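Q: Task: produce atomic coordinates for the following.
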Amino acid sequence: MREVVGIDGSEPALEAARWAAVDARVHRRPLRLVCAVPRAPQLAEAGSGAIVAERPGWLARAVTAARAAADGVEIEQELRHGSPGEVLLEESQRSQRLVVGARGLNEFTGVRLVLGSTAELVAMRSRCPVVVVPEAAGHERPRTGPIIVGVDGSKVGEPALAAAYEEASVRAAPLVAVHVWSDVATDGWFAAGSADWDLIRDDQERVLAERLAGWQEKYPDVAVERVVARDRPVRFLVEHGAQAQLLVVGSRGRGGITGMLIGSTSRALLHCAPCPVLVVRADEP
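A: Got it, this is the predicted structure:
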């Protein structure tokens, strides 16, 4: 299946195209670059036909950037009518992966957003995994660091673990499985009047071991480092993500409510992670 990149004319979108081209080559997938064109009512409100006229140029620059990053990758491009969010969500129904820049342009004002609304929308609702690429990730040489996966101890995190092992195997990279437990339910410990942190840590190491059970047999080529830390999940993952080539998280976390689209940790990482973040949809329990 193909890998799809949303193009909006911004530099972050070009970074996403560069990163996705290398990723598509690694996975031996075709690459599809898609640019949304506002429908007639939206154009009337904006009062400018230039909004349509500039789109082909955006795609052409993205194709050039992608080919420069990974020559030989099969690339197709298309202008599609609709808002960026609805276009990409429709594309997600028949794609292996969506890739978007962490920052985007407002459709009509051209103002760059801290986290593009389209990036957050597709990370929340996409039918396939989504990679959000921070600025500068595409220009840098391909990272040789590890794949980092956040493991929260819940069964809904299994799809993220599967994706992380697959990425580590395909990229011949080590995998770091991180379980950060500052926000775990330790009420029972505190109710007893004391917290034996060594016992709690032992318990959390057991949780991580249980979640990883079976995966090593399926991916014997992947070297795995287990990390259990008492810290805030976002802070820990951001700090260690600086040396990673990819950070993998689930769309919902431990204790997530059925129907909840994206967990607080995953959402926060989209704003501040120093490396590309792969958000893997969690199936409803």
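
Q: When you work out contacts or count neighbours from here on, use the C-alpha atoms and nothing else.
A: Noted.

Q: Tell me if I'm right that residue 85 and residue 118 touch.
A: Yes. With contacts counted by C-alpha atoms under 8 Å, residue 85 reaches residue 118, the gap being 5.2 Å.

Q: Show me which of those two is the more surrounded one.
A: Neighbour tally, residue 85 and residue 118, criterion other C-alpha atoms under 10 Å: the higher count belongs to residue 118, 24 against 19.

Q: To compare with the earlier structure, here is another sequence to fold:
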Amino acid sequence: MANQTGSDPHLLASATVVVGVDGTPGADTALRWAAHYAARHRRALSIVLGIDLLGVTGVLGPYESGSPAVREAMRKRGRKLLADAQQTARSLEPGLRIATRLSMEKGSNLLVELSAAAFAVVLGVNRHAGALRHAGSTLFAVTAHAQSPVIVVRPDPDGTIPEVGPVVVGVDGSPVSEAAIAAAFAEASERRAELVAVHIWSDWDFGEFLGEPSPVQQPGVETVEEAILAERLAGYREKYPDVPVSHRIYMSNPADELWEWSKMAQLIVVGNRGRGGFLGMLLGSTAHSLVQNAQCPIMIVHPAPTS
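A: A predicted model of the protein is given here:
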């Protein structure tokens, strides 16, 4: 177990909302969003900070960065960041149960580890130039390897986070898409919001490459895809009769269409890892693109582990 300090280890081990903080504006936005999200879902909040000593080796050198004085200074700063974050969360949601954890391991490793027992992991992104490159390794490592849903939060240009509008889910018919649908219905029900199911049919690209007529040119393809989508949603509509649902079928780039929806949605839900081969990479690239560019929070859902 990594060297760590924290509060209430039993709480940290339960299905809490985990949020990573590091003192940046983007992390502060994620903290505030995560506090409200945890309260809405009646979950405790775990605020965590992973200190990667390797990150300062290039500046201080391996000897200095590993010295007891430097380690203690980093711990002291980390404890202050966590205390401030806890105070902020408690001021927003006074009744919220909160635990904190400070670890000397890499932040992405810590978040992936905690995701195994988490309800969700929340991360923030700064909007200024270069911020994503700075935090990219953590974002993409966690979104790729976490076992719980990962929610990437970024504010609107005016600094707000949308709390109105539909919940939008990307559907491609894969097993991980099923997990995304389930999560999206639960979120829409909790928020009393409309659910928009977006299905982008892109297989025609491969038919055109082989010299075959694309389904876009074939009669009835949209009707067929609409029927397939309705079938995918039917069981969830019965489970969540309170959720109004609409369908959208597109014959274009998934990332582009979902990015357009992110301008008016309060949450976009997508799966990570779709159908095999090229189409699996297509969905992966969609999630990757939305993490970088979407205008609202993005929930990335992973498939349930197979036995």
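
Q: Quick check: buried residues in stretch 270-288 of the second structure?
A: Applying a neighbour-count criterion of 16 or more other C-alpha atoms under 10 Å, one finds 270-275, 279-280, 282-288 buried in stretch 270-288 of the second structure.

Q: Among those, which ones are in helices?
A: Counting by DSSP state H, those place 279-280, 282-288 in helices.

Q: Go through the residues you listed and name the one nearest residue 40 of the second structure.
A: Of all these, residue 40 of the second structure sits closest to residue 287, with 24.8 Å by C-alpha to C-alpha.

Q: list the contacts for the equivalent of the closest one over in the first structure?
A: Superposed on the first structure with TM-score structural alignment, residue 287 of the second structure falls opposite residue 266. Each residue near residue 266 of the first structure by C-alpha atoms under 8 Å, 6 or more residues apart in numbering is listed here: 249-252, 279.

Q: Of all pairs in those residues, which one is the farthest apart?
A: For the contacts of residue 266 of the first structure, the farthest-apart pair by C-alpha to C-alpha is 252 and 279; their separation is 9.3 Å.

Q: Tell me where the stretch 101-250 of the first structure has helices.
A: 117-125, 158-171, 187-191, 197-212, 215-218, 233-241 (DSSP state H, counting those that start in this stretch).

Q: Under the alignment, what does residue 132 of the second structure map to in the first structure?
A: Per TM-score structural alignment, residue 132 of the second structure is aligned with residue 113.

Q: Could you report the distance from that match to residue 154 of the first structure?
A: 33 Å (C-alpha to C-alpha, to the nearest Å).

Q: Mind checking which of the two has more residues around it?
A: Using other C-alpha under 10 Å as the criterion, residue 113 of the first structure and residue 154 rank with residue 154 on top: 15 against 12.

Q: Return the distance of the helix ranked longest in the second structure from the chain's centre.
A: With secondary structure taken from DSSP H, the second structure has its longest helix at helix 68-92. Centre-to-centre, helix 68-92 of the second structure and its host chain are 24 Å apart (C-alpha atoms, centre = their mean, to the nearest Å).

Q: name the helices or strands packed onto it?
A: If you count contacts as 3 or more C-alpha pairs under 8 Å, 6 or more residues apart in numbering; DSSP states H and E, helix 68-92 of the second structure packs onto helix 25-40, strand 45-50, strand 98-103.

Q: Which among those is found nearest to residue 146 of the second structure?
A: strand 45-50 (15.1 Å).

Q: which residues in the first structure does the closest one match up with?
A: Against the first structure, strand 45-50 of the second structure falls on residues 31-36 (TM-score structural alignment).

Q: The matching stretch vs the second structure, average distance?
A: Superposed on the second structure, stretch 31-36 of the first structure shows a mean distance to its aligned partners of 0.5 Å (mean C-alpha distance after the TM-score superposition for the first structure).

Q: residues touching the aligned partner of residue 20 of the second structure in the first structure, list them.
A: Residue 20 of the second structure maps onto residue 6 in the first structure, with residues paired by TM-score structural alignment. Shown in contact with residue 6 of the first structure (C-alpha under 8 Å, 6+ apart): 13, 33-35, 84, 88, 98-101.

Q: hmm, 10 Å instead?
A: 13-14, 16-17, 32-36, 59, 62, 84-85, 87-88, 91, 98-101, 118-119 (C-alpha atoms under 10 Å, 6 or more residues apart in numbering).

Q: Give me the buried entries from those residues.
A: The neighbour-count criterion (16+ other C-alpha under 10 Å) marks 13-14, 16-17, 32-36, 59, 62, 84-85, 87-88, 91, 98-101, 118-119 among these as buried.

Q: State the distance from residue 65 of the first structure to residue 99 of the first structure.
A: To residue 99 of the first structure, residue 65 of the first structure is 15 Å away according to C-alpha to C-alpha.

Q: what's the answer for residue 170 of the first structure, then?
A: Distance, residue 170 of the first structure to residue 99 of the first structure, using C-alpha to C-alpha: 18 Å.

Q: same question, residue 263 of the first structure
A: The value you get for residue 263 of the first structure to residue 99 of the first structure, if C-alpha to C-alpha is used, is 19 Å.

Q: repeat for residue 200 of the first structure
A: 38 Å.

Q: One more: residue 233 of the first structure?
A: 24 Å.

Q: Could you do residue 190 of the first structure as well?
A: Taking C-alpha to C-alpha, one finds residue 190 of the first structure at 43 Å from residue 99 of the first structure.
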